[in-house]
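*Asks:* here's my sequence, what's the structure:
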Amino acid sequence: MIQPRHGKSTPLSREVIVDTAHQLVESQGFEGLSMRRIAADLGCTPMALYRHIRDRDELVTLLLDRSVAAAPEPVLPDDPRQCLITLIDWQYHGLSAHPWAIPIVQAGDLMPPSILGTMEKIYAALTQCGTTPEQAAVVYRIVWNFVIGSLTHRVHRDRRATAPPAQVTIPAEADPQTYPTIAALSSYWRSASRGNSFREDLELLLTALLDAVTSSPPTETP
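*Replies:* The predicted model follows:
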């Protein structure tokens, strides 16, 4: 039995460790996660944790698995393109609900095995759209980079003050005599919905990629 800071005796187990780690990352972000901090919160030594968790990487993988399991997949439409959009949009919003997970998936070093089911559905839908397996891998790699970039932008946007960033104000206030094309887009730069168009942008990107890879035969390796 261990004596956590809140005073209630709790048996130390993998589930208890993951619960405590989850509370930490949700309240303090990924940078606040350490085995030493978890041990302090649970009232045990860091070495005691390693009887249940192999290392920090395994703990983070378990946290990612928990987040995936907590977000059941949506009902998928029969049309493969709409199925793709639904699945990828679900991935985006699932990750945006857990900002601490974004730098982990961005680094690409760790991956929860539970995500394989979603990946299988995405690759299957891509091949149903007419891609080869190799083309499907390329399309999803490009789309995934778009998802990560959009998530990173969203996290920074949500953390910013209410004042618009320089990426908005500088082009919005561009001199129309010197930069007429940029200045003509002034209403676009100032639009409140400019940063909230993930699904629409995803549809455009997928359409362009699928049209590009399916309109020409795959290149044969000599």
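
*Asks:* C-alpha only now, for contacts and for neighbours.
*Replies:* Fine.

*Asks:* now T118, nearest residue through space, not along the chain?
*Replies:* Spatially, and ignoring its direct neighbours in sequence, T118 is nearest to L87 (7.5 Å; C-alpha to C-alpha, 6 or more residues apart in numbering).

*Asks:* distance-wise, check the one you found relative to E173.
*Replies:* Noted for L87: a distance of 38 Å to E173, by C-alpha to C-alpha, to the nearest Å.

*Asks:* neighbour count: those two, which is higher?
*Replies:* When neighbours are counted by other C-alpha atoms under 10 Å, L87 comes out ahead of the other of L87 and E173, with 21 against 13.

*Asks:* for the comparison step, fold the sequence that follows:
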Amino acid sequence: MTSRTQIVTAARRIIERDGWEKLTVRGLAAELGIGATTLYHHVRSKEDLLVLVLNHYLGQIERPALPGDPRERIIAAATAVHDAAAAWPWAVEIVTTDGFVGLLDESALWMVEEILAGAEDYGCTPADAVYIFRSIWYYTAGEVLVRANTARRRAGVLGPFSLDHIDASRLPRLAAVGGEEWAAVAQRDTYETGLRALVDGLLTQTTPKPD
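*Replies:* All right, here's what the predicted structure looks like:
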């Protein structure tokens, strides 16, 4: 009998070898040496399969000790989200939809819970806490996907980056920066700096102002 662990292991093997786009229920069944009908007893679709693999991965992430300060707790939990996503950037493409938290197991949702709790402990309403989480997630997902695609560009999968086509008379500031300087700035790891600025702005925006 095929176990959940065997399914996840084989699915990860296909993803790492061929990319997540190539993962199919029929292909996984062939990898496992079983019939597709048998596998459909465990997963109903490719999305189910990807979510199963993602939940297994997230459930294995060790939960760190988080700061007591609400703001720092939000930043620490968001950084954990970022690090998990950066290790598996393909998974970000699976969950770049609103409501993705409904797809994840409880063991995979502690990071979301801590961001919401940190925001509420800071003084935000539950609705504003959700707004803060969504804003952080959009920033994080974008950063992870941009860096993943940049790595593909460096590997030659995409074309080289250049600003040589810029007309300096029409776009003088872009032309003055130049492709090399832009690329150098883009290589800096600015996630935490940007995250702190974002969180500070969101908390200021959503918490009551003293009279």
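
*Asks:* how far is the longest helix out of those in structure 2 from where the chain is centred?
*Replies:* In terms of residue count, the longest helix belonging to structure 2 (DSSP state H) is helix 126-154. In terms of C-alpha atoms, centre = their mean, to the nearest Å, the centre of helix 126-154 of structure 2 is set 6 Å apart from its chain centre.

*Asks:* helix or strand next in line after that helix, which one?
*Replies:* Under the assignment DSSP states H and E, the closest C-terminal helix or strand after helix 126-154 of structure 2 is helix 172-186.

*Asks:* residue contacts, the aligned partner of N145 of structure 1 in structure 2?
*Replies:* With TM-score structural alignment defining the correspondence, N145 of structure 1 maps onto Y138 in structure 2. Y138 of structure 2 sits next to no residue when contact means C-alpha atoms under 8 Å, 6 or more residues apart in numbering.

*Asks:* then the one 3 residues further on?
*Replies:* Taking C-alpha under 8 Å, 6+ apart, we find A141 of structure 2 in contact with H82, A85, V92, T96.

*Asks:* you'd agree the third one is up against E143?
*Replies:* Put plainly, it is V92 of structure 2. No. Between V92 of structure 2 and E143 no contact is recorded; they are 10.5 Å apart, counting by C-alpha atoms under 8 Å.

*Asks:* these two: which has the busier surroundings?
*Replies:* Neighbours per residue, other C-alpha under 10 Å: of V92 of structure 2 and E143, the larger number sits with V92, 19 against 16.

*Asks:* that one matches what in structure 1?
*Replies:* Aligned counterpart of V92 of structure 2 in structure 1: I102 (TM-score structural alignment).

*Asks:* nearest residue to that match in space, please, no chain neighbours.
*Replies:* L95 (6.6 Å).

*Asks:* tell me how far that neighbour lies from A101 of structure 1.
*Replies:* Counting by C-alpha to C-alpha, the separation of L95 of structure 1 from A101 of structure 1 is 7 Å.

*Asks:* overlap of the contact sets of those two?
*Replies:* Both L95 of structure 1 and A101 lack any common contacting residue under the criterion C-alpha under 8 Å, 6+ apart.
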